[in-house]
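Asker: missing the sequence, but the structure's below:
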């Protein structure tokens, strides 16, 4: 066989093996489907967004910005990260250390505040793809890029 053909076959084989490994790894990480697939980014005078539209796989933090234009204080609630795979949202697992710092915090009316998720709180490293931060029945979409 021609040397170029052998190299081409080897490259294609490795690419296929890599794709299969990534799919297997993604299935291991994303086991639990999100309870709600469609979430707004704002409701009742409260809006959430991430500080950036895109984060890199090596980022050490994701910042959620909460703008409370309502007349009531928003109490602490769960802040979770979900990843989209094959058209569905899945919970991105946290380490066993407990909930993200959002629990117990309050967000006063007519104010903007932030919650920071340090990525070392996640059970797995971030990989490229579509993600969302969920908080108080809302979602802020963001991308993770290389």
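Answerer: Everything's here; your move. Computed from a predicted model, the values in this text were never measured in an experiment. Numbering: from 1, shown residues only.
Asker: make it CA atoms for all contacts and neighbour counts henceforth
Answerer: OK.
Asker: Can you give me the neighbour number for residue 131?
Answerer: The number of residues packed near residue 131 is 24, by other Cα atoms under 10 Å.
Asker: Am I right that it is in contact with residue 81?
Answerer: Yes - here residue 131 lies in contact with residue 81, judged by Cα atoms under 8 Å, at a distance of 7.0 Å.
Asker: list residues touching both of the two?
Answerer: By Cα atoms under 8 Å, 6 or more residues apart in numbering, residue 131 and residue 81 have no common neighbours.
Asker: what ranges do the strands span in the protein?
Answerer: With strands called from DSSP state E, the chain shows them at 42-43, 46-50, 54-56, 61-68, 79-85, 88-91, 111-118, 129-135, 138-145.
Asker: for comparison:
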């Protein structure tokens, strides 16, 4: 598979983060299937750990990200979503596309 990229950028962030666009760009020649499911990870002492979600219910419909196209998903990150408060630090949102996982980093600065 060729190179492909996802990005989500936050700088000086104050919670809650409502209706933020997570963008996906498929730079390959392959169609990629994805759903609405995502997870959050936090970097602690150089290691990424899963950040528990309170109620991680997502529908399983499949969406297609066509070659050389960009799609988006709107998400809201707030303390109702996570088991614990999102504190200052480095985070990333992880999504699966077909058999691949990609991560979109963001940072919360108090």
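Answerer: Sure thing, it's come through. Not measured: the values here are computed from a predicted model.
Asker: now that we're looking at residue 105 of the first structure, which residues does it contact?
Answerer: Counting by Cα under 8 Å, 6+ apart, residue 105 of the first structure touches 75-77.
Asker: what about 6 Å?
Answerer: Neighbouring residues of residue 105 of the first structure by Cα atoms under 6 Å, 6 or more residues apart in numbering: residue 76.
Asker: That one pairs with which position in the second structure?
Answerer: Aligned by TM-score structural alignment, residue 105 of the first structure pairs with residue 63 of the second structure.
Asker: Dump the strands of the first structure to JSON lines, plus distance to residue 97 of the first structure.
Answerer: Converted to JSON lines, the strands of the first structure look like this (distance: least, Cα to Cα, whole Å):
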{"stretch": "strand 42-43", "distance to residue 97 of the first structure": "29"}
{"stretch": "strand 46-50", "distance to residue 97 of the first structure": "23"}
{"stretch": "strand 54-56", "distance to residue 97 of the first structure": "23"}
{"stretch": "strand 61-68", "distance to residue 97 of the first structure": "17"}
{"stretch": "strand 79-85", "distance to residue 97 of the first structure": "14"}
{"stretch": "strand 88-91", "distance to residue 97 of the first structure": "16"}
{"stretch": "strand 111-118", "distance to residue 97 of the first structure": "12"}
{"stretch": "strand 129-135", "distance to residue 97 of the first structure": "19"}
{"stretch": "strand 138-145", "distance to residue 97 of the first structure": "23"}
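Asker: Tell me which of the ones you listed approaches residue 98 of the first structure most closely.
Answerer: Checking the strands of the first structure against residue 98 of the first structure by Cα to Cα gives strand 79-85 as the closest, at 11.5 Å.
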